[in-house]
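1. Here is a sequence with its predicted model. Questions after.
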Amino acid sequence: MWIWRAIGSLAFVLGAIGLAIPVWPTTIFWIVAALAFAKSNPIWADWIYRQPGVGPTIKAFIETGAMGREAKIAALIGMSIAAGLIVIFGYRNPWMLGFGLGLIAIGAVFVITRKPLRD
């Protein structure tokens, strides 16, 4: 039980960083946090679901696996910015380029293949 709470707390803090740094993702970390809190402390998961902006999106994704169009676009824009930064700062390191861009490509395929959110 404590491990889920620790994972949720770490993911929550990492997601909170994204509230201040635009290219740092919030939603994916808070999805992990909500899933972990659902196993350790459902009250904390419910608190995440009530947060304006990201809460309803996170809850819908966890319950249905669906993503809204705006969320997909925002995620892909964020991934594009991250890919650009990897190219700019890692162009001399083929391992960094391959690993970083590979992870982003996997994430992009995941986002693109999510079913659309229905109202």
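-> Structure received. Residues are numbered from 1 along each chain as shown.
2. going forward, measure contacts between C-alpha atoms and count neighbours the same way
-> Will do.
3. looking at it, Leu14 is touching Thr27, isn't it?
-> No. Taking contacts as CA atoms under 8 Å, Leu14 lies outside contact range of Thr27: 10.0 Å.
4. Could you check how far the residue of the chain positioned farthest from its centre is from Ile81?
-> In the chain, the residue that sits farthest from the middle, by CA atoms, centre = their mean, is Arg92; the gap is 28.0 Å. As defined by CA to CA, to the nearest Å, Arg92 lies at a distance of 18 Å from Ile81.
5. Any chance you could list what contacts the lengthiest helix in the chain?
-> Ranked by residue count under DSSP state H, the longest helix found in the chain is helix 69-90. Contact with helix 69-90 is made by 23-25, 57, 96-97, 100-101, 104, 108, 111-112, 116-117, as judged by CA atoms under 8 Å, 6 or more residues apart in numbering.
6. next, the one to line up against it:
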Amino acid sequence: MHRFRRPLLFAAGWILTALGAIGMILPLMPGTIFLIMAGWCFSQSSPRFEAWLLGHPRLGPQVRRWRESGTIDRRVKLVACGSMLISFAILTRTSAPPIALWTAGLCLLAAGLYVASRPEP
């Protein structure tokens, strides 16, 4: 398992970076959380790409701010919480079983409360 850890984290870092970049463009998809997770994956697998992500002019500032002070911009909080709310509203319009609705709802609520409770810079 250990020999696969680094390549898997490296691949996950790139997938999460791509999702984060997409989230920076699409208004209803949060990007910051994916970039924070990508930064962690790269910190465990590739210091070179961790440095690249942290130094990137568009992607790096939120990740650096999170690492340095644990803060999240108000705009990012609003987009993240709003995206979670819209996602849950869409899920309720599907034929998802009740257990899926409850599970998703509780997870999104916990994530939203965590994001909202983080200090702002």
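-> Perfect, thanks for sending it. Here the structure is a predicted model, which is why all the values come from computation and not from measurement.
7. check the fit of the next helix or strand after the longest helix of the first structure onto the second structure and give the mean distance.
-> As assigned by DSSP states H and E, the chain's next helix or strand after helix 69-90 of the first structure is helix 94-112. Here helix 94-112 of the first structure, set against the second structure after superposition, deviates by a mean of 0.8 Å using mean CA distance after the TM-score superposition for the first structure.
8. the more surrounded of Leu14 and Thr27 of the first structure?
-> Neighbours were counted for Leu14 of the first structure and for Thr27 using other CA atoms under 10 Å; Thr27 has more, 22 against 18.
9. just checking, the more buried one touches Val54?
-> Yes. Applying CA under 8 Å as the test, Thr27 of the first structure and Val54 come out as touching, 6.5 Å apart.
10. Identify the residues contacting the aligned residue in the first structure for Gly70 of the second structure.
-> By TM-score structural alignment, Gly70 of the second structure lines up with Gly65 in the first structure. By CA under 8 Å, 6+ apart, the residues touching Gly65 of the first structure are 114-115.
11. Identify each buried residue in stretch 5-25 of the second structure, please.
-> Neighbour-count burial for stretch 5-25 of the second structure flags 6, 9-10, 12-14, 16-21, 23-24 (criterion: 16 or more other CA atoms under 10 Å).
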